[in-house]
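Pasting the sequence and the predicted model now:
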Amino acid sequence: MKKLLYAVVFALTVLVVPEASATNYTLWIHGKNGGGTQIGNYNDFSNWGPSSTAAGVNKKAVNWNGTQQIGGQNGYIRNALDCFCTGDNWCTIAVHSAGNLQIGYALALHGGSARYKKNATPNASGVCGNTDGTTQTGWNIKRVYVASGAGGGSELADAGEWAVKDPIVGDLVTTTARTMYDHNATRAKMFYMYAGAKGTFYAAILDGQDDEAVAYHSTGGVSGSSGGGYCNPGDWFCDGTLNTGTNACSNGKAKWSNHSVALRDDNEAYNHHGAGNWAGIIGPVRAAVVTYSY
C-alpha cells in the first residue's frame, strides 16, 4: 500500500508542469543623438551613465540612431517592447526628450496591433524569438515616465538653432511633432511628465519656462497643434501656469489624455542634460522608477 502511495505521488509530481514565471523590466529610451550607443545591445547604457547605477528592475537600454527620423527608427523601439513587454512579462518605460516621441509613436500607431509573444532572449540585433506562436494586442506596459519630453517639439528646431541638420531636427519642429501621431492615443497608459526649468541665456527662443532645450508646453504634455508659453506659478508674461497632475493649465488649455505632470520645476533646479551621469531632469525620473518599477 505504501509503495502504491509513493508511486501515485511521484506520478503526480512528474505530470505537474511549472508555470512560466513573469518578469518585470524597465526600458530606457534615449532622445536625440544618443551618444553612439549600440543598437540592439540592451545592456549599453553609455548614453545615460554608469550601468551599475540603479535605474529600475531589470533595466534595459533601448538604443536607436538619434540623428534620424522617428518613423524610420521606431522599429527598434517596437523590437524592445516585443522582447520584454509581451506574454507574462510587464514593463515600466522611462524616456528622455525625443524618446517621448518614440514611445508615443509606437503606442499610437502600433499599440493596437497583434504582437507575437516573445521569449526575452534577444539576438545580436535585439530581436527576440517567439514563445508559443500566439499573439496579443499591444504591449504589457504599467506606466511611462518622461524626462523633459519632446512630444510637443522644440522652438530650437523651429528656429534652426541646432547647427547640425540631422533628419530628426525636422521631426522636432513644434507643429511637426504635434501632428506626427495622435498624442491622446496612449492605449490608456499614463505618461508621468517631469518638466525642468533651469534655462539659460538663449531661453528667449523657447516659449515660457524651459530647461535649455524644451519648453513647458512640451515637457508638460500640453495639448494642441502648436506650442505656447507656460510657466511656474507667479511668473509674468506667460500664456498660463503649467498645473501639476492632469489638470488643465491656468488659461484652460488641456493636457493630452493620460498625461500628468509629476514634477514641475518650481525651483528651476533641473536642466535638460544627463551629462553622461543620470543628471539633470533624468535624475528624478531615475529615482521614480527605482521606487515604482517592481
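That came in fine, so what should we check first? Numbers count the residues shown, from 1 in each chain.

okay, CA-based contacts and neighbour counts for the rest of this
Will do.

Can you get me a residue count around Asn41?
Neighbouring residues of Asn41 were enumerated by other Cα atoms under 10 Å; the total is 18.

which of the residues in the helix or strand harbouring Gly133 are buried?
Secondary structure assignment for Gly133, by DSSP states H and E: strand 128-137. Residues 128-130, 135 are the ones in strand 128-137 that count as buried (16 or more other Cα atoms under 10 Å).

which residue ranges form the strands in the stretch 151-294 of the chain?
Using DSSP state E, counting those that start in this stretch, the strands of the stretch 151-294 of the chain run over 191-195, 230-231, 240-241, 259-264.

What are the contacting residues of the last one?
It refers to strand 259-264. The list of residues contacting strand 259-264 from outside it, by Cα atoms under 8 Å, 6 or more residues apart in numbering, reads 190-197, 220-221, 232, 242-247.

Okay, Asn41 and Thr121: tell me how far apart.
In this structure, Asn41 lies at 12 Å from Thr121, with Cα to Cα, to the nearest Å as the measure.

Okay, one more to line up with it:
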Amino acid sequence: MNTTLLRVGLFFLLMLGALPLCASAANYTLWVNGRGAGGVPGNYQDFSYWGPAAVNAGVNKQAVNWDGAGSIAEQSGIVRNALDCFCTGSNWCYIAAYSAGDPIVGYNLAHYGSSQRPVTTAVANAAGVCAPAGGGAPTQSGWNIKWIRVAAGAGGGTELADVGAWALGEALARDLRTATVRAMYNHNSTGGVMFYMYAGARGTLYSFLLPGQDDEVVAYHSSGGVSGSSGGAYCNPGDWFCRDLTLGEQVNEGGVPKWSYHAVVLRDDGERYTHYLQKNWQGIAAPMRADVEASAL
C-alpha cells in the first residue's frame, strides 16, 4: 500500500477520534445545598435534598451534595470538585445555591477563583472527582461560570446561629454567626460573576430574633447580599420601622451598599415565601428554580 495514503488515512482517523472531545462542550447547572442532611456527596444525580429529581432545574443538572453540617472550609473541597468537573475546559456552568450553599460557593470563588484548576473529562468517579482531560493534565485559571442564583442566601449569616438556636457542636452553625461568616472571605471577590439574590419574607416562628424582614431562618441583610461586618434591619418598601432592601445592585436605603456583583432579583414584597424546601423545591427556592429552568440553557 502507498505509505503516503496510509499516513493520510491514519491522520484522518486520529482527527475523527479527537472529534468527541471537541464536540463534548456542554453547559451544566450545579445545585448546591444548604444546611441539613440530604443527598450523597459525590453523587451528582442524587437530588433527595431538593425534591423529585425529574423536576426541570436547568440544563444537565447536577446535585453538588455536601454534608450540610461541617465547616465551610472543610466542606468546600466537595464544591471545588464539582466546579473542576463541570466548569472547566470548553464546559460552562450555571450555579443555583440555597441558604448555606451561598457562603460555600462564595468562599470558593474568593479563595480559589483565580487558582489553577485542572481541566477534566466531566465524567465523575464515585467520590465526585473527574479525571484530567487529555494528556499532560492541562489547567486553567479559575472556573467558567455564567452566573450564580441564590435563594435564602446565608452569606451574611443568621442571628439564629448568633444566639445558639442551633446545636452548638455543629461546625456549620458556628460558621454561620453573622460576624464570623462575614469575615470568612471577601464577599466582593467573585471573579466578576454575578450573584442574583432571592429574598423571602414569610417569617413567623423566629422573627423576633431576626432583624427586619426574614424567611424564618435568614433576614434580608443576608438574603439580600447587604455588605458590612454585621447584620442590619432591612424590609420591604412601606415598612416604617426599618430601611428598604432595594432591588438590583442599588445601594440600600440608609446608604449601605450590597456586596459587589450582588443583585436582588426577587424581594418578597407579598411575604409569600418561607425558607423551607419541604423536600419538594418549595419556599423561596421555588421562584429561583423557575428562573433557572427558563434561563439555564
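Structure received. Bear in mind the structure is a predicted one, so any value in this text is a computation, not a measurement.

Work out the TM-score between the chains.
Here the TM-score for the pair of chains, by TM-score structural alignment, normalised by the length of the first structure, is 0.94; 287 aligned residues with a Cα RMSD of 1.8 Å.

Which neighbouring elements make contact with the strand holding Gly133 of the first structure?
Applying 3 or more Cα pairs under 8 Å, 6 or more residues apart in numbering; DSSP states H and E, one finds that strand 128-137 of the first structure makes contact with helix 70-84, strand 114-122.

Take these and lay them out in a markdown table including mean neighbour count and distance to Arg286 of the first structure.
Listed next are these as a markdown table, based on neighbours: other Cα atoms under 10 Å; distance: least, Cα to Cα, whole Å:
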| stretch | mean neighbour count | distance to Arg286 of the first structure |
| --- | --- | --- |
| helix 70-84 | 21 | 19 |
| strand 114-122 | 20 | 23 |
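
nearest to Asp171 of the first structure, of those?
If you check each of these against Asp171 of the first structure by Cα to Cα, helix 70-84 wins as the nearest, at 7.1 Å.

That closest one aligns to what range in the second structure?
When helix 70-84 of the first structure is aligned against the second structure using TM-score structural alignment, it corresponds to residues 72-86.

Likewise for stretch 214-224 of the first structure?
Taking TM-score structural alignment, stretch 214-224 of the first structure hits residues 218-228 over in the second structure.

right, and the helix or strand after the one helix or strand Tyr28 of the second structure maps to?
Take DSSP H and E as the rule and Tyr28 of the second structure turns out to sit in strand 27-32. Helices and strands here follow DSSP H and E; after strand 27-32 of the second structure, the next one along the chain is strand 61-64.

Show residues contacting that following strand.
Outside of strand 61-64 of the second structure, the residues that reach it under the criterion Cα under 8 Å, 6+ apart are 28-33, 39, 41-47, 78-79, 82.

Any quick ChimeraX command for the buried ones out of those residues?
Filtering these down to the buried ones (16+ other Cα under 10 Å) takes a single ChimeraX command:
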select :28,29,30,31,32,33,39,41,42,43,44,46,47,78,79,82
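
one step back: go ahead and name everything in contact with the strand holding Gly133 of the first structure.
The list of residues contacting strand 128-137 of the first structure from outside it, by Cα under 8 Å, 6+ apart, reads 79, 82-83, 86-87, 111-122.

Please apply the same query to stretch 82-93 of the second structure.
Identification of contacts with stretch 82-93 of the second structure by Cα under 8 Å, 6+ apart yields 24-30, 64, 117-124, 128-130, 140, 143-147.

Next secondary structure after the strand holding Gly133 of the first structure?
With elements assigned by DSSP H and E, the helix or strand that comes after strand 128-137 of the first structure is strand 141-147.

Please compute how far that next one lies from its chain's middle.
A distance of 6 Å separates the centroid of the chain from that of strand 141-147 of the first structure, by Cα atoms, centre = their mean, to the nearest Å.

helices and strands around it, which ones?
Counting contacts by 3+ Cα pairs under 8 Å, 6+ apart, the secondary-structure elements packed against strand 141-147 of the first structure are strand 90-96, strand 191-195, helix 282-292.

Tell me the counterpart residues of stretch 122-132 of the second structure in the first structure, please.
The counterpart of stretch 122-132 of the second structure in the first structure, counting by TM-score structural alignment, spans residues 120-130.

actually stretch 189-203 of the second structure, not the one I wrote
Using TM-score structural alignment, the residues of the first structure aligned to stretch 189-203 of the second structure are 185-199.
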